[in-house]
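Student: Predicted model, plus sequence, below.
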Amino acid sequence: MGDRRREANSKNATAKWPIIKPKLNLQISPLKDTDLFTVQNFFTSAESKAFIKTAESLGFVHQGSQGPLKGEAYRDNDRISVNDTVLADTIWNSGLNKLFTDIKIRGKVAVGLNPNIRFYRYKVGQRFGQHIDESVSLGDGKRTHYTLLIYLSGGCKGKTKSDTNNPNDSSSEPLVGGETVFYGSRNKLVAEVAPVEGMALLHIHGDKCMLHEARNVTKGVKYLFRSDVVFA
């Protein structure tokens, strides 16, 4: 698996990422103050589909786990990891930076995105069990404090003419399932977020991270863009 993952990563140098347009009127929808919020239409439909196309061309690698009995969250999805500072900076400066101007953590401010970009793919039957996201030190006083997820599929998706030519292709079907669910104390449900194409979901991680999971996909394919907001 390691060799295949490195092979997928090495293709990043020739990856043709979509052109990201500046987003001028982004609005935060708080689900739990600023610890958890969504942003509608962070990616356009065209941008979302272009990211999926590029990610598929790079080639996903399956990622599993040993499961709860071995102290790991249940995990069954497909993954790509690339390091791209230019892509991270482009997405940060497209409008995400303005959403964090008033958010400080321990006196530190948000300065950008983690250049370690990940793409996740969940097909029917795949899910990610309850877990927390760790805060990561990037050196030079920089540390990640927020998870950024951008749904590349989901919501109402109209079929195109080409979709009808592939009736057995699950990627052409509307996505059902795959909700991101957050829990508070005593496993109390805090929020349930259904995937919507182009919507961003941001939540604090590290020692304040809420327990959360990605529910089972029952129809279609869920695609995600993942990075982290860096503070310094």
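Tutor: Looks like it came in fine.
Student: only C-alpha atoms for contact and neighbour calcs from this point on.
Tutor: Will do.
Student: In this protein, where's the longest helix?
Tutor: Secondary structure of the chain per DSSP state H: the longest helix is helix 45-58.
Student: Distance from that one to the middle of the chain?
Tutor: Averaging C-alpha positions (CA atoms, centre = their mean, to the nearest Å) puts helix 45-58 13 Å from its chain's average.
Student: which other helices and strands contact the helix or strand following that helix?
Tutor: For helix 45-58, the following helix or strand on the C-terminal side (DSSP states H and E) is strand 61-63. Applying 3 or more CA pairs under 8 Å, 6 or more residues apart in numbering; DSSP states H and E, we find strand 61-63 packed against helix 2-10, strand 75-83.
Student: A further structure is provided below for comparison with the first:
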Amino acid sequence: GGAKIGGCGGGRGSSAFVPAPEGTPGLLLPTDPHIPTLKLSKKAQLTAVAVGENAWVVRGVLSPPEAAAIVQASESFGYQHATSRGPHFGEAHRDHGRAGYEDPRLSASLWTDTGLDAAIVAAVGAIGGRRAAGLNPSLRVYRYAVGEVFGAHYDGSVDTPLGKSEFTLLCYLTG
């Protein structure tokens, strides 16, 4: 199996964004005695490489220990089984574990402290007079066992304090 973290929102399609419930703890709150505070490190020379229209890959955003800390934190809070009604209802087939968190600090650290902001802004530039300004603080960590899937889909846009989301960031946390 594997885990990935997804910043929700961004596509121009039909899948709905469901925010984490009010009062949901942040993923890496320093006040939680079970979870260490995570300080993400600056990465040298992150580069966003275009892999399609409006799609880029940035390798090395998280170090292996940083990725492992996010997985460990998510596992300590637990996952919920995520399913969908399927293509007949206009939804992607979905069968996997999901944990959702509101974590503005981790979102901001992932964007700024790692250098992801500079890599994305340099590669993407302005689209329609707008530029990337940050990440949605609503984070999702997905866990997949053998045979579990989340089919092709489009994420919906989300209004955040930074503006309206237009793209989705996926960080693969395990091999």
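Tutor: Alright, I've got the coordinates. Nothing here was measured: the structure is a model prediction, and the numbers come from that model.
Student: hang on, the earlier thing: let's have the helices and strands packed on strand 61-63 of the first structure in CSV, adding mean neighbour count.
Tutor: Listed next are these as CSV, based on neighbours: other CA atoms under 10 Å:
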stretch, mean neighbour count
helix 2-10, 14
strand 75-83, 20
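Student: Val111 of the first structure is nearest to which of those?
Tutor: Proximity to Val111 of the first structure (CA to CA) singles out strand 75-83 among these, at 17.3 Å.
Student: against the second structure, where does the closest one fall?
Tutor: Counting by TM-score structural alignment, strand 75-83 of the first structure falls onto residues 94-102 of the second structure.
Student: How about stretch 122-136 of the first structure?
Tutor: Under TM-score structural alignment, the match for stretch 122-136 of the first structure is residues 144-158.
Student: for that stretch, which positions count as buried?
Tutor: Using 16 or more other CA atoms under 10 Å as the test for burial, stretch 144-158 of the second structure gives 144, 149, 153-158.
Student: From one end of it to the other, what's the distance?
Tutor: 25 Å (CA to CA, to the nearest Å).
Student: what's the answer for stretch 72-91 of the first structure, then?
Tutor: Using CA to CA, one end of stretch 72-91 of the first structure lies 31 Å from the other.
Student: Kindly report the same for stretch 103-114 of the second structure.
Tutor: 16 Å.
Student: how much distance is there from that stretch to the middle of the chain?
Tutor: For stretch 103-114 of the second structure, the distance to the chain centre is 11 Å (CA atoms, centre = their mean).
Student: do stretch 18-32 of the first structure as well
Tutor: The answer for stretch 18-32 of the first structure is 14 Å, by CA atoms, centre = their mean.
Student: That one aligns to what range in the second structure?
Tutor: With TM-score structural alignment as the criterion, stretch 18-32 of the first structure aligns to 38-52.
Student: can you map out the helices along the second structure?
Tutor: Under the criterion DSSP H, the second structure contains helices at 64-77, 104-108, 116-124.
Student: so what does the last one touch, helix or strand wise?
Tutor: Packed against helix 116-124 of the second structure by the contact rule (3+ CA pairs under 8 Å, 6+ apart) you find strand 48-52.
Student: And the strand it packs on against the first structure, how far off on average?
Tutor: Compared with the first structure after fitting, strand 48-52 of the second structure has a mean deviation of 1.8 Å; criterion: mean CA distance after the TM-score superposition for the first structure.
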